[in-house]
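A.B. asks: attaching a predicted model along with its sequence, questions to come.
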Amino acid sequence: MAPRHEAFLGHVKERGEYEDLTEADRAARVVLALLGAHLVGDVRARLAACLPDEFALILLNPLQSAEPLSPERFVRATAAWIEGATERTATWDVSAVLSTVADAAGENLMGRILLQLPVGYDLLFGRPRPI
């Protein structure tokens, strides 16, 4: 069962140290829209099933990406979509959202997600892999 919307946003708010749920919601929407463009098939559908309905729809209807973004370009793209964000604040936003997503997904699904993403995303999800 997908976590409740408020609980998911509460985790993002806490990890991102946002002042309110509105800021957490804005970050979650942008990061999930960008992430959805990088995942395909069963992996994207399984991750969507782990998220609250509203965020699942965003993941399943992503922003379009011509190519997979490196972790650095993913952060820059996030900064471009969040008004007033810098690369530094966007790194914080990405980490707050993706670490919450990783918790919702669980280890098995996270392993499959990371296989679809360019090298380095494990750090964005807060799940560093041994070298």
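C.D. replies: Perfect, I can see it now.
A.B. asks: switch to C-alpha atoms for all contacts and neighbour counts from now on
C.D. replies: Noted.
A.B. asks: center of the protein - which residue?
C.D. replies: With distances taken as C-alpha atoms, centre = their mean, the residue of the chain nearest its centroid is residue 98 (3.8 Å).
A.B. asks: what strand or helix carries that residue?
C.D. replies: Residue 98 is located in helix 87-105, with elements delineated by DSSP states H and E.
A.B. asks: same question for residue 10.
C.D. replies: For residue 10, the element it lies in under DSSP H and E is helix 5-16.
A.B. asks: which parts of that helix are buried?
C.D. replies: Within helix 5-16, the residues that count as buried by 16 or more other C-alpha atoms under 10 Å are 8-13, 15-16.
A.B. asks: can I get the residues you listed in a markdown table with distance to residue 82?
C.D. replies: Rendered in a markdown table, the data for these read as follows (distance: C-alpha to C-alpha, whole Å):
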| residue | distance to residue 82 |
| --- | --- |
| 8 | 19 |
| 9 | 17 |
| 10 | 19 |
| 11 | 19 |
| 12 | 16 |
| 13 | 16 |
| 15 | 17 |
| 16 | 14 |
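A.B. asks: structure B:
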Amino acid sequence: MTLRWEAFLEEVRERGEYDSPQEAERAARVVLALLGAHLVGEVRAELAARLPETMALILLNPLQAAEPLNAERFVRATAAWIEGATEATALWDIGAVLSTVADAAGDDLMDQVLLQLPPGYALLFGRPTAGTRP
């Protein structure tokens, strides 16, 4: 099921405790543009299909990455793209966006997404460890 644009942004806004939908949208755009560069093929297409159309297009037309960023460098890159951000605030933004994405994706798709990413991303999605269930 695809989340509506307003519902997606409201979820990110609540999780990130942002003052406005614009702040939530800015974080979502940057995080999804960076994430999209790390996913390929059917997994990226299926994840995009579960997001609102605007966010799906960002995921499918990502910022290009010369190489896969480990989780730490993903946080640094996010901080660099968000005006006035620090690594700490970027980590907050990433958590708000990626936990919303993870909920939209569901467990099975998230397992596939995490398989395409370098180690350490599970925590960015708000998941303790990849591929293990409690």
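C.D. replies: Sure thing, it's come through. These figures come from a predicted structure and were not determined experimentally.
A.B. asks: tell me which of the buried residues of helix 5-16 of the first structure is nearest to residue 1 of the first structure?
C.D. replies: Nearest to residue 1 of the first structure among the buried residues of helix 5-16 of the first structure, counting by C-alpha to C-alpha, is residue 8 at 12.6 Å.
A.B. asks: show me what contacts that closest one?
C.D. replies: Under the criterion of C-alpha atoms under 8 Å, 6 or more residues apart in numbering, the neighbours of residue 8 of the first structure are 51-52, 100.
A.B. asks: residue 79 of the first structure: which element?
C.D. replies: With DSSP H and E as criterion, residue 79 of the first structure is part of helix 71-81.
A.B. asks: what angle separates that helix from helix 87-105?
C.D. replies: Here helix 71-81 of the first structure runs at 110 degrees with respect to helix 87-105, directions being taken by axes from the mean of the first three to the mean of the last three C-alpha atoms, to 10 degrees.
A.B. asks: output the contacting helices and strands for helix 71-81 of the first structure.
C.D. replies: Helix 71-81 of the first structure is packed against helix 21-36, helix 87-105, with contacts defined by 3 or more C-alpha pairs under 8 Å, 6 or more residues apart in numbering; DSSP states H and E.
A.B. asks: how about JSON lines for those, with distance to residue 125 of the first structure added?
C.D. replies: Output for these, formatted as JSON lines (distance: least, C-alpha to C-alpha, whole Å):
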{"stretch": "helix 21-36", "distance to residue 125 of the first structure": "11"}
{"stretch": "helix 87-105", "distance to residue 125 of the first structure": "5"}
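A.B. asks: what's the closest non-adjacent residue to residue 92 of the second structure?
C.D. replies: Of all residues beyond its chain neighbours, the one nearest residue 92 of the second structure is residue 16 (6.7 Å), with distances taken as C-alpha to C-alpha, 6 or more residues apart in numbering.
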